[in-house]
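Engineer: Pasting a predicted model and its sequence here:
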Amino acid sequence: MEIVRKNNLNVRKTVEKAINNHPEFHFFVDELSADNRMPTYAGIADEKYTFDEMDDGFFDFINRKIQENGVYLRICYMAGQEVAGEAIFVLELAGNPLTFKTDELDKVQVVEMADYGIKITPDEIIFGATIDGGCAHTPYFAEFGSKNCNETFMSLENPLNRYIISLIGEFLDSI
C-alpha cells in the first residue's frame, strides 16, 4: 500500500473536484507549517486570500504554500459509530456518501468525526489525516502508518484506513 508517492498531481483539478460539492470550502485546503501544523484551520488565512471563489489568486496562494511547507487537502470526511459489535463509518468523498462496516473492533478506532486527505509538497503526495493538536493547539497533519496520535487510528492494519487510502488514490487527478 502506497502512503507516499511521487507528485504527479494536477493540483487545480484535484482541489476543484474536492471542493466543488461542499459549502464549507474554506476548511478543505490548509497551509502547513514546518512541523505539519495547520495555522489556517481556524480561518487565519482569510486575511491572506479569499475563499469566496477558486480564482487564480487562490491557486497562486496554494502553489506558493506547496513550495514552502506543503498544503493539506481534505478529501474524505468520516463519521463513525459502534452498533451491536460492528463499527459503522459513513464517509463523504466529493459529495458522495459511502458506508464502510467492519467487525474488527480491535483494529479500528471509532471516532465521531475525522477527515482524511493528502499533504502536497513539490515532490510528494502523502496520505494521512488531521490530528487534534489538543487544547489551545492547532491541528496537524499525520501520515498513515505514523505513531502520531493514537496508533490504531493511523495504523495501516486498520481496515478503514486501507479502504480510505484506496478511495483517495482513485480520486486524485494526475497531470
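Structural biologist: Great, that's in hand. Residues are numbered from 1 along each chain as shown.
Engineer: going forward, measure contacts between C-alpha atoms and count neighbours the same way
Structural biologist: Fine.
Engineer: what about the helices in the protein?
Structural biologist: With DSSP state H as the criterion, the chain has helices at 11-19, 56-68, 151-154, 159-171.
Engineer: among those, which is the most enclosed?
Structural biologist: Highest mean neighbour count among those (mean count of other CA atoms under 10 Å): helix 151-154, with a mean of 20.
Engineer: Report the distance from it to the chain centre.
Structural biologist: Distance of helix 151-154 from its chain centroid, counting by CA atoms, centre = their mean, to the nearest Å, is 15 Å.
Engineer: try this one next to it:
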Amino acid sequence: MNVSRKININVPKTVEKAVNGNEDFHFYVDELTSNDCMPTYVGRADEKYTFESMDDAFFEFLERKIHENGIYIRMIHATGESASEGAVFTLECGNMTKTFKTSSSEVLVFEFADFGIKVLNDDVTLGTTVDGGCHHTPFFAEFGSDRGNREFLSLDNPLNKFVMDLLLEMIVLDE
C-alpha cells in the first residue's frame, strides 16, 4: 500500500467530506511549515479560519499553502482503550463512526490521535500528527516514518492499515 503518491485531489470537496457538517470535528486542517510542524497549534498562523468560515477565502488560503509548504487535513479522530484481549479504537470520520478491535500486540494503545493527509502540490501523503515532545509544536509524520513513535507509525500496525483504507475512501479526486 502506497503511503505517498501523486494524485489530483479535490481539496475543497475532500475537506468538506472530512468535516461533513460535524462542527465538533477536531482540528480539521492546518498549514505546515517546511519541517512539517503545525504553527496553527500555537497560534502563529498568518491566517486562521474556523469551521464557520469555510468560504472561498478559506479555500484560497489552502490553495496557497498547498503550494508553499503544504497542508495537513485531519480526516479521522481516534480514541483508544485497552481491552481484556487487546484494544478497541473508535474512529470518527466526517459523519460516521467506525470501531476497530484488535488483539495484536503491534498496536500502541493511545488516548486519542488523528490521522489524515498531507497535501503538497500534487503529492498526497497518508499519516498522522505526532507530538514533538514536551512544549513543542506537533508535526505531521507519514506512516512507516522513523519520526516519533515507531510502533504508532508502523506499516505493520493493523490499525494503520485499517486507517489507510478509510483515508483513501475519504479522499475526493478531481475528474
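Structural biologist: Now that the structure is in, tell me what you want to look at. Just so it is clear, the structure is predicted and the values come from calculations on it, not from any experiment.
Engineer: Just send the helices of the first structure back as a markdown table, with distance to L98 of the first structure too.
Structural biologist: Below are those laid out as a markdown table (distance: least, CA to CA, whole Å):
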| stretch | distance to L98 of the first structure |
| --- | --- |
| helix 11-19 | 15 |
| helix 56-68 | 29 |
| helix 151-154 | 19 |
| helix 159-171 | 10 |
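Engineer: for the first structure, what's the longest strand?
Structural biologist: Identified as the longest strand of the first structure according to DSSP state E is strand 71-83.
Engineer: before we move on, back to that, to E31 of the first structure, which of the helices of the first structure lies closest?
Structural biologist: E31 of the first structure lies closest to helix 56-68 among the helices of the first structure, at 6.0 Å (CA to CA).
Engineer: Can you check what angle separates the closest one from helix 11-19?
Structural biologist: Relative orientation of helix 56-68 of the first structure versus helix 11-19 (axes from the mean of the first three to the mean of the last three CA atoms, to 10 degrees): 110 degrees.
Engineer: for the residue lying closest to T125 of the second structure once chain neighbours are set aside, what are its contacts?
Structural biologist: Using CA to CA, 6 or more residues apart in numbering and skipping the chain neighbours, the partner closest in space to T125 of the second structure is S4 (4.1 Å). Applying CA atoms under 8 Å, 6 or more residues apart in numbering to S4 of the second structure gives the contacts 123-126.
Engineer: D115 of the first structure now?
Structural biologist: D115 of the first structure neighbours (CA under 8 Å, 6+ apart): 74-78, 129-130.
Engineer: And for D156 of the second structure?
Structural biologist: The contact partners of D156 of the second structure, by CA under 8 Å, 6+ apart, come to E106.
Engineer: Out of the helices of the first structure, the one nearest G117 of the first structure is which?
Structural biologist: helix 159-171 (7.1 Å).
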